[in-house]
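**Student:** Take this sequence and fold it.
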Amino acid sequence: MTYPLYFLGALYLCAPVLAWLLALLVVKRQLLDPTPARLPPAMWIWMLGMLMMLVALVVGHLDWQLGTGKLIKSSIGWAKGWALLALFILAGSLSIRPAILYRAAMIVCLHTLLLAPVFVLAWLAGLPDTPYVSPLKAIGGPGPEFFAVSLYEIDPGSGLPRWRLFTPWAPALGFVANIFFLFALQETSRRWRLIGISASILMILMSQSRLAAVSLVFLALMPLGIRLLRGSVIPWLGAACASLVALIGARLIDAAMNFWAAFKGARADSTRVREALGRIAIERWKSEAPVWGHGVVERGPHLVEYMPIGSHHSWYGLLFVKGAVGFFALAVPMAVSLLGLLLRAPRDPLVRTGFGACCLLMLYTFGENLEILAYLIWPALVIIGLAHCRNAQLASAPLPSPLRSQELSS
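**Tutor:** Below you'll find the predicted structure:
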């Protein structure tokens, strides 16, 4: 249903409705079931963190006397943004089968492969880049791009076409593509796995997102890294790396600096705007609202092409809008999920996939605003919730003692 909802302009509106309905179902089960399933501690931490986002929002509005109207509007925005991170992770307690989410993502990948030639031909034929904006934008949202049907867009820096398909901007397509790639690796059907991997790589290429390309390499290498955690090769690998650094450390540093310079230079205008937005956000946060933030997003000056201050970066955006309270409201749950799932990622495929999804979220906090894209990345959030439930089951399962193992073997 992704593409039909996109062409209707309803994609942004459906995810919050789904999240709150699933939350009501969780509450119903917890209250009415005779023996309700115990929620993992990580889920409670995510819910507490996102509630602190709301507290920071309210205090920020009161501090800056922004008025009741803006407070109500921002609270609705919280319910459609930061709250979704906790609600979809909470939905993992409903025992949803991961295979359903994997296959659903593969179906979207198949639709993408079928529709990609249409989007490319639209650019070649010189059709309007945005044929229409859905009237559903009247309901309210972050901007018209969330309700617009875009066939392509032209990068002002390079003059080359980029595609964002069903997402609000091209880098967001790279984010979703990496989630689909992660899911494709878990597909049991070889045909669907091939479709998912092919479509994911195609979407990353169409988005021309540098962060998406780096994330794809990370996901491809992650299974190898996790397998190494299960063996005794880590000390030897560490010794080999230390020796290598000692021998050619200077060359490695030069190579890393050259790579970083080339990475930023690939889209120099974008890098300049992002860095300026970050500097403005940090300076104004430290000097004006270090604890609770400014309460609302503000447009930047001409220097940053009037982009919202703190956009393109979750941490800078949180510091500016919600202060140190909002920063730690995301940092603590994120750290708990990453560390908690990493410990058992080598033992279970679902936990491993959830850990990969957490790593993706962490990577994209440095290039996107998670709040505004929560309606797109919700399958990854559900997988994280399922992984936490599975992680809790593994933690509660007693390991056989040596004596018991000898009894069983005899």
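**Student:** okay, CA-based contacts and neighbour counts for the rest of this
**Tutor:** Fine.
**Student:** could you pull out the strands for the chain?
**Tutor:** 132-133, 148-149, 153-154, 161-162 (DSSP state E).
**Student:** Tell me which other helices or strands the third one touches.
**Tutor:** Under the contact criterion of 3 or more CA pairs under 8 Å, 6 or more residues apart in numbering; DSSP states H and E, strand 153-154 touches strand 161-162.
**Student:** Off-centre distance for the strand it packs on?
**Tutor:** Chain-centre distance of strand 161-162: 23 Å, with CA atoms, centre = their mean, to the nearest Å.
**Student:** try stretch 258-275
**Tutor:** That offset, for stretch 258-275, works out to 22 Å (CA atoms, centre = their mean).
**Student:** circling back to that earlier point, and the strands of the chain, which is most packed in?
**Tutor:** Comparing the strands of the chain by mean neighbour count (mean count of other CA atoms under 10 Å), strand 148-149 ranks first with a mean of 24.
**Student:** Next, format the strands of the chain as CSV and append distance to residue 327.
**Tutor:** CSV is the format used below for these (distance: least, CA to CA, whole Å):
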stretch, distance to residue 327
strand 132-133, 34
strand 148-149, 31
strand 153-154, 33
strand 161-162, 32
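**Student:** so which of these comes closest to residue 23?
**Tutor:** Comparing these against residue 23 with CA to CA, the closest turns out to be strand 148-149 (28.7 Å).
**Student:** right, and the strands of the chain - which one's nearest residue 305?
**Tutor:** strand 153-154 (16.4 Å).
**Student:** Can you tell me what sits against that closest one?
**Tutor:** Outside strand 153-154, the residues within contact range by CA atoms under 8 Å, 6 or more residues apart in numbering are 129, 160, 161, 162, 163, 164.
**Student:** Who are the packing partners of the longest helix seen in the chain?
**Tutor:** For the chain, the longest helix by residue count, based on DSSP state H, is helix 233-265. On a contact count with 3+ CA pairs under 8 Å, 6+ apart, helix 233-265 meets no helix or strand.
**Student:** roughly how far out does it sit from the chain middle?
**Tutor:** That offset, for helix 233-265, works out to 28 Å (CA atoms, centre = their mean).
**Student:** Give me the number of neighbouring residues for residue 344.
**Tutor:** By other CA atoms under 10 Å, the residues close to residue 344 number 22.
**Student:** need the contact list for it.
**Tutor:** By CA under 8 Å, 6+ apart, the contact set of residue 344 is 351, 352, 391, 394.
**Student:** Alongside the first, I'd like the structure of this one:
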Amino acid sequence: MAAAADPRQTAAERLIAGAIGATWLLWLVGGLYIAGPLLGWTLAFMVARSYYLSPILPPGERPAPPSLAIWAWLIGMAAMLPILLIGHINFGLGAAQTLKSAVGWAKGWALLALFPLAGFALPIRLEVLARAICRLGRQTLFLLPLFLVAPLLHLPQHLWVSPLHVLGGSGDEYFTVTLYTIEPGAGTARWQFFAPWSPAAGMVAVIHFLIAREERHAGWRWTGYAAALSVALLSQSRLALVALAITIPLVIAAGRIKRPATWFAAVPAVLVAGWFAPQIGALIERLTSDFAGARADSSRVRAALGRIAVERWQNEAYWFGHGIVERGPHLVEYMPIGSHHSWYGLLFVKGLLGVIALAVPMVWMLIACLIAATRSAIGRLGLAMALTYWLYSFGENLEVLTYIGWPALLVVGMALKPAAFAQRNDRP
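**Tutor:** Alright, predicted model coming up:
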């Protein structure tokens, strides 16, 4: 197993393991939001260098030609930039705002393509990534008592806002060192750890749990499990628990889809489901209602944000969107229109063309990872990451969380690598 100081690690692996290992330190100084994009563009430079030098590299070090799924991400996210610029022109937003939004594209949408590309083209071993995630889990478990006692001791919720926020151009929540928050209405403590808000911490927990499953050493693997589950539960993210409950069985089934026994086992299950369809439908409806009712105010605000986004998109900016995010009215507690939902947010900010630019690579990624899942363990993990991103696209704005969710995108790229190149990169 590759340790953090393993001399066999490639430059890309050392960068990735180092970035993950420094997560809590970067959180403390408010540098996580900057480190994610910096890592993504550094890896992109390494990819460009690798392809440029490919003709003179030894056969074992040459990157694989990009797959169609990778090209779909590159083209789709590149298209986001001209769509954004046209939206700014349509609404006369000015040069300063346009420049700010272009920098935001480089820190968000562009990374959705760059990290899969890096995972695909660079020699990165899954064992290095899994061990780094589990080591981060150990740090999280050490810090967990501090987070738990903070509300009991009435310590400040927010310790400070890093001065680095002047470089970020986004809200202060990305640079604030927060110990805990108090849930409105309930008055109970809720934790977000190194994420900008609690549901985002739940998303990271799902990603880390799924990657930790690939750790071969039992002690490290269970450390990763314990940390990820603690974050998922303490963040009180409903979607995190749903994602784990849905993703793992689907991935296991996908890995066995070629086995005849799987199809024979599915036949009685389908028959039973057909017989009890009304009862199953009623159960799903009740569970959905309970899910929304678990945090009724949050569900109400999310629904209202979606309705406002769709209405204004249809009436004001059908093709290219409004160009920028706008604050909503008092009805939605002044939250940004289209937030908490990637597709509503895209409709409002980038219009129908923006939705298409994301939907095509997302669908392509899911299909490619489903095929890969029938062939290898890394393919099944890639499918798990793809499913997680699909689920969270209906509860979060994916582009703003790429700076902490990038390990999932890295795994997707690794999963799409041709078998011959994947085996070559797995060698010590």
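**Student:** Any idea what the TM-score comes out to?
**Tutor:** TM-score for the superposed chains, counting by TM-score structural alignment, normalised by the length of the first structure: 0.93, backed by 395 aligned residues with a CA RMSD of 1.6 Å.
**Student:** Greatest separation within the contacts of residue 344 of the first structure: which pair is it?
**Tutor:** 352 and 394 (12.8 Å).
**Student:** So which of the two has more stuff around it?
**Tutor:** Ranked by neighbour count (other CA under 10 Å), residue 352 of the first structure and residue 394 place residue 352 first, with 23 against 15.
**Student:** and the closest residue to residue 36 of the first structure other than its chain neighbours, how many neighbours?
**Tutor:** With sequence-adjacent residues excluded and distances taken as CA to CA, 6 or more residues apart in numbering, residue 36 of the first structure is closest to residue 30, at 5.2 Å. Residues within reach of residue 30 of the first structure, counting by other CA under 10 Å, total 15.
**Student:** go on, residue 35 of the second structure?
**Tutor:** Neighbour number of residue 35 of the second structure under other CA under 10 Å is 17.
**Student:** Return the residue of the first structure aligned against it.
**Tutor:** Matched to the first structure by TM-score structural alignment, residue 35 of the second structure sits across from residue 14.
**Student:** ok so, going back, same check for the contacts of residue 344 of the first structure, but in the second structure.
**Tutor:** Using both residues aligned by TM-score structural alignment, their matches' CA atoms under 8 Å, the second structure keeps these contacts from those: 351, 352.
**Student:** Just give me the closest of the contacts of residue 344 of the first structure to residue 230 of the first structure.
**Tutor:** Using CA to CA, the contacts of residue 344 of the first structure come closest to residue 230 of the first structure at residue 352, 12.7 Å.
**Student:** who's in contact with the counterpart of residue 135 of the second structure in the first structure?
**Tutor:** Using TM-score structural alignment, the equivalent of residue 135 of the second structure in the first structure is residue 107. By CA under 8 Å, 6+ apart, the contact set of residue 107 of the first structure is empty.
**Student:** Check the gap between residue 107 of the first structure and residue 77 of the first structure for me.
**Tutor:** 30 Å (CA to CA, to the nearest Å).
**Student:** What of residue 355 of the first structure?
**Tutor:** 28 Å.
**Student:** neighbour count winner among those two?
**Tutor:** Neighbour totals were compared for residue 355 of the first structure and residue 77, and residue 355 leads with 26 against 17 (other CA under 10 Å).
**Student:** dump the residue contacts of the aligned residue in the second structure for the more buried one.
**Tutor:** Alignment note (TM-score structural alignment): residue 355 of the first structure maps to residue 383 of the second structure. Residue 383 of the second structure is in contact with 251, 366, 369, 370, 372, 373, 412, counting by CA under 8 Å, 6+ apart.
**Student:** let's see it at 7 Å
**Tutor:** When contacts are counted by CA atoms under 7 Å, 6 or more residues apart in numbering, residue 383 of the second structure touches 251, 366, 369, 370, 373.
**Student:** ditto for residue 196 of the first structure
**Tutor:** Per CA under 7 Å, 6+ apart, neighbours of residue 196 of the first structure: 106, 109, 180, 181, 184.
**Student:** what's the neighbour count on the fourth one?
**Tutor:** Other residues within reach of residue 181 of the first structure by the criterion other CA under 10 Å amount to 25.
**Student:** Per the alignment, it pairs with which residue of the second structure?
**Tutor:** Using TM-score structural alignment, residue 181 of the first structure sits opposite residue 209 in the second structure.
**Student:** Residue 304 of the first structure now?
**Tutor:** Aligned partner of residue 304 of the first structure by TM-score structural alignment: residue 332.
**Student:** which ones are touching its match?
**Tutor:** 301, 304, 305 are the contacts of residue 332 of the second structure under CA under 7 Å, 6+ apart.
**Student:** Go again with 10 Å.
**Tutor:** 297, 298, 300, 301, 302, 303, 304, 305, 308 (CA atoms under 10 Å, 6 or more residues apart in numbering).
**Student:** Return the subset of those lying in helices.
**Tutor:** Short answer: the contacts of residue 332 of the second structure in helices (DSSP H) are 297, 298, 300, 301, 302, 303, 304, 305, 308.
**Student:** Tell me which residues touch residue 376 of the first structure, please.
**Tutor:** Residue 376 of the first structure touches 2, 11, 12, 15, 166, 167, 168, 172, 173, 175, 176, 370, counting by CA under 10 Å, 6+ apart.
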